[in-house]
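K.L.:
next input, structure requested:
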Amino acid sequence: MRLKLLLLFSILGGICSTNAQKITILTQHGKESFRGLSVVNDSIAWVSGTHGNVGKSIDHGKTWEWFTISECDKCDFRSIQAFDNNTAIVVAIDTPSFIFKTKDGGKTWNKVWESHTSGMFLDACHFVGKNGYVIGDPVDGQIFTLETMNQGETWKPVQIFAQPQTNEAFFASSASNIVFSKKIAPIAVSGGEHASLFYKKKSYRLPITQGKTSTGANSIVLNNNKLENIAAIIVGGDFMNKESSDSNIVLVKKSFFLNPNVSAFQLSKTPPKGYKSSVTQINNETFIATGTSGTDISNDEGVNWKHISDQPFHVIQSVFKGNWIVLAGPNGIVANLSF
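P.N.:
This is a model prediction of the structure:
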């Protein structure tokens, strides 16, 4: 699905903070919109966005190197997966849709997949090791999904999800609506007139706001805490009504993976402020969600949230138990969140 910056910074390194948390602008690259973000470790991060722009830092965001894929200088790369300093995959959303891979740190890019199919719209990708999936909006009534088992060298279409309902699709707002792990099969969360969680060839209606093309689930993260009660957190809302906190987050209980059913879904006691397009986990109980309504934090596995910044972003990512939390968004801004 296709989707102004509220605060302006007079200089790079402008700060928006509340209490102990601080958001610091690392770089501003023109007026590009960044929705693709991949944090490899505490030193390396890649971002991607409009006009074929891809950026990389290997020094914890102090300096950035920028690339434009010549064949795709008008592409919108809303999804990126980086594996190290040299290797990364970028996904261009539509008309036509492309997947490119670099093995030399962004100097050259090899086209590893393309489609000129009408209606094709690629929303997100996710990797675990060399295995990865790209998910797209429905084509001919079926969720379009690509699979790779060799770190994106080759791709093949697969049907691993149930059929969506009419006017149900996916958001490319932060490229994080599909996730899986070594133990958990791919999960996808949708939006539109209907919002569902897709898992193992079945779909489950989410208690998240829905009913319009601008509503639904945008992002999902699995809980890495082995002792968790909450197994996953899903965020979204209505991007046309960004201040609304009505049913904008769903907590998935651990019991879902033992006996999948909608009774395993619950809403937060204190929800985050407004529409959220991305969520990440930074330690056992702490999660952070962001969107055009700003950024919120939870220290109890998503049950209660506290608003910490009004600065709008599209995507947030960190390495679990790492020391670098990166945000990216409109007006070419990439930022760091610290405590």
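K.L.:
every contact and neighbour count from this point should use C-alpha atoms.
P.N.:
OK.
K.L.:
give me every residue that touches residue 218.
P.N.:
By CA atoms under 8 Å, 6 or more residues apart in numbering, the residues touching residue 218 are 170-174, 176-177, 189-191, 234-237, 276-278.
K.L.:
switch to 6 Å and redo it
P.N.:
Residues counted as contacts of residue 218 (CA atoms under 6 Å, 6 or more residues apart in numbering) are 171, 177, 235-236, 277.
K.L.:
any idea which element residue 133 lies in?
P.N.:
strand 131-139 (DSSP states H and E).
K.L.:
thought residue 332 was touching residue 28, still the case?
P.N.:
Yes - applying CA atoms under 6 Å, one finds residue 28 in contact with residue 332, separated by 4.8 Å.
K.L.:
one step back: in the contacts of residue 218, which residue is surrounded by the most others?
P.N.:
Within the contacts of residue 218, most neighbours by other CA atoms under 10 Å means residue 236, with 36 neighbours.
K.L.:
how about this one, so we can line them up?
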Amino acid sequence: MTLHRKLSIAVLALVMVGGTGFTPGSGPSWQLTETGATARFRGLAPVSAKVAWAAGSAGTVLRTVDGGRTWASVGPPEAAGLQFRDIEASDSRHATALTIGNGPDSRIYATSDGGATWTETFRNADPAAFYDCLTFFDRRHGLALSDPVDGKFRILATRDGGRTWQVRPTGGMPDALPGEFAFAASGTCLVSAGRHAWFATGGNPTARVFSSRDGGWTWSVTAAPVPGGATAGVYSLAFRDPRHGLAVGGDYNTPAAAPDGSAVTRDGGRHWTVSKTVPGEYRSGAAWRGRTTALAVGPTGSDISYDGGVSWRRFDTGSFDAVECTADGSCWASGQDGRIARLRWNH
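P.N.:
Here you go, the predicted structure:
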């Protein structure tokens, strides 16, 4: 999998860049913040209604501690030529961010002082590996996912909050299918809940979801009903607990049409069912807000579900790549041209 193929997501000519697409009246809408940035933010890590981090192109990392009224550019200077695709944060001071690419372009940086200083804690030395996503079970234990190496997806793990990383043995990993890989589109191709973890794939006609119940040591895999293909499959997962999950995706080369582009599970990913009403277009990010409300975003708009992903309706037509919600109920979205927004509810 080449960097050129991965980055082709970022150069789509069909994405919508103007406005927020608000529909007047009741319900949700996105309120854009003034970031002062032009990067494309596919990495998003809100912590609360006040604190959020975003990571994107040209080594850009932003942080806000006032709900998005102001943003500080806090990225590591040595990463200026790299592409951040995921960031995970536990508070306003601690964050871990992943850059993507073949070989040494896949790196992990960590900060414990709000981005004032960063430490490069991992640099990929295997030219066949390409890391896509991060997830943390808690403040100390986390995983990173690479596309297949020698026919198996590779797992990188930390036990000390991202300060050091070790490549896991692949004995507990099922074989990858021909052409199968994960999408570094929104930092949510690899997610976790409790000690459970999941990652999603595409690239093959059969898109799949891998799941682990032991912190990422051993994995099982099941086919997803979202159609796969060379540039199609499941782009994003979201789990609100170890049993209830969402999968969204499509084909980024045809973003305006995504039949069967979302699915739900109620048994931890063993079985997936296509949503009764799907977004109908390619979606690269999904998130839960509470027990039954969920959000999905993509380059052609945003959708909301009030029944756990069974049915969706459009509420915005602006372009976003990633969406995340926090324990206090605040939801954030990020995307191209420096776009970062907070969800507001109109009454």
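K.L.:
how far away is residue 130 of the second structure from residue 183 of the second structure?
P.N.:
11 Å (CA to CA, to the nearest Å).
K.L.:
meant to ask about residue 228 of the second structure
P.N.:
Using CA to CA, residue 228 of the second structure is found at 12 Å from residue 183 of the second structure.
K.L.:
ditto for residue 309 of the second structure
P.N.:
For residue 309 of the second structure, the distance to residue 183 of the second structure equals 21 Å [CA to CA].
K.L.:
with residue 240 of the second structure instead?
P.N.:
Distance from residue 240 of the second structure to residue 183 of the second structure, by CA to CA: 21 Å.
K.L.:
with residue 127 of the second structure instead?
P.N.:
18 Å.
K.L.:
do residue 295 of the second structure as well
P.N.:
Counting by CA to CA, the gap from residue 295 of the second structure to residue 183 of the second structure is 19 Å.
K.L.:
please apply the same query to residue 237 of the second structure.
P.N.:
Residue 237 of the second structure is 11 Å from residue 183 of the second structure, by CA to CA.
K.L.:
what does residue 272 of the second structure align to in the first structure?
P.N.:
Matched to the first structure by TM-score structural alignment, residue 272 of the second structure sits across from residue 265.
K.L.:
and residue 109 of the second structure, by the same measure?
P.N.:
Checking TM-score structural alignment: residue 109 of the second structure goes with residue 100.
K.L.:
next, the nearest residue to that match once chain neighbours are set aside: secondary structure please.
P.N.:
The shortest distance from residue 100 of the first structure to any non-neighbouring residue, by CA to CA, 6 or more residues apart in numbering, is to residue 111 (4.4 Å). Of the three states, residue 111 of the first structure takes strand under DSSP: H, G, I helix; E, B strand; the rest coil.
K.L.:
how close does residue 111 of the first structure sit to residue 57 of the first structure?
P.N.:
Distance, residue 111 of the first structure to residue 57 of the first structure, using CA to CA: 23 Å.
K.L.:
looking at these two, which one has more neighbours?
P.N.:
Counted by other CA under 10 Å, residue 111 of the first structure and residue 57 do not tie: residue 57 has more neighbours, with 18 against 14.
K.L.:
what sits against the more buried one?
P.N.:
Counting by CA under 6 Å, 6+ apart, residue 57 of the first structure makes contact with 44-45, 63-64.
K.L.:
isn't residue 300 of the first structure right up against residue 283?
P.N.:
No - counting by CA under 6 Å, residue 283 is not a contact partner of residue 300 of the first structure; they are 10.6 Å apart.
K.L.:
hang on, the earlier thing: helix or strand right after the strand holding residue 133 of the first structure?
P.N.:
Moving toward the C-terminus from strand 131-139 of the first structure, the next helix or strand (DSSP H and E) is strand 142-148.
K.L.:
what's the mean distance for that following strand versus the second structure?
P.N.:
Taking mean CA distance after the TM-score superposition for the first structure, the mean distance separating strand 142-148 of the first structure from the aligned residues in the second structure is 1.0 Å.
K.L.:
which residues does the residue nearest the centre of the first structure contact?
P.N.:
Central residue of the first structure (CA atoms, centre = their mean): residue 176, 2.7 Å from the mean position. Neighbouring residues of residue 176 of the first structure by CA under 6 Å, 6+ apart: 124, 219.
K.L.:
residue in the second structure paired with it?
P.N.:
Counting by TM-score structural alignment, residue 176 of the first structure lines up with residue 188 in the second structure.
K.L.:
is its match in a helix, a strand, or coil?
P.N.:
coil.
K.L.:
ok, so what distance separates it from residue 323 of the second structure?
P.N.:
9 Å.
K.L.:
which position in the second structure aligns with the residue nearest to residue 100 of the first structure?
P.N.:
So, by TM-score structural alignment, residue 111 of the first structure is matched to residue 120.
K.L.:
correct me, but that match touches residue 106?
P.N.:
No - contact criterion CA under 6 Å: residue 120 of the second structure and residue 106 do not qualify, at 10.9 Å.
K.L.:
need the counterpart of residue 70 of the second structure in the first structure.
P.N.:
In the first structure, residue 70 of the second structure lands on residue 63 (TM-score structural alignment).
K.L.:
what helix or strand is that match on?
P.N.:
Assessed by DSSP H and E, residue 63 of the first structure sits outside every helix and strand.
K.L.:
could you do residue 254 of the second structure as well?
P.N.:
Under DSSP H and E, no helix or strand contains residue 254 of the second structure.
K.L.:
can you give me the neighbour number for it?
P.N.:
With neighbours defined by other CA under 10 Å, the count for residue 254 of the second structure comes to 14.
K.L.:
list the contacts for the residue nearest to residue 66 of the second structure when sequence neighbours are not counted?
P.N.:
Of all residues not flanking residue 66 of the second structure in the chain, residue 50 sits nearest, at 4.8 Å (CA to CA, 6+ apart). Counting by CA under 6 Å, 6+ apart, residue 50 of the second structure touches 65-67.
K.L.:
over to residue 202 of the first structure?
P.N.:
Contacts of residue 202 of the first structure (CA under 6 Å, 6+ apart): residue 162.
K.L.:
when you align them, which residue in the second structure goes with it?
P.N.:
The equivalent of residue 202 of the first structure in the second structure is residue 220 (alignment by TM-score structural alignment).
K.L.:
for that match, give its distance to residue 243 of the second structure.
P.N.:
15 Å.
K.L.:
circling back to that earlier point, ok, the match of residue 70 of the second structure - contacts?
P.N.:
Contacts of residue 63 of the first structure by CA under 6 Å, 6+ apart are residue 57.
K.L.:
distance of it relative to residue 334 of the first structure?
P.N.:
Note on residue 63 of the first structure: its distance to residue 334 of the first structure, by CA to CA, is 11 Å.
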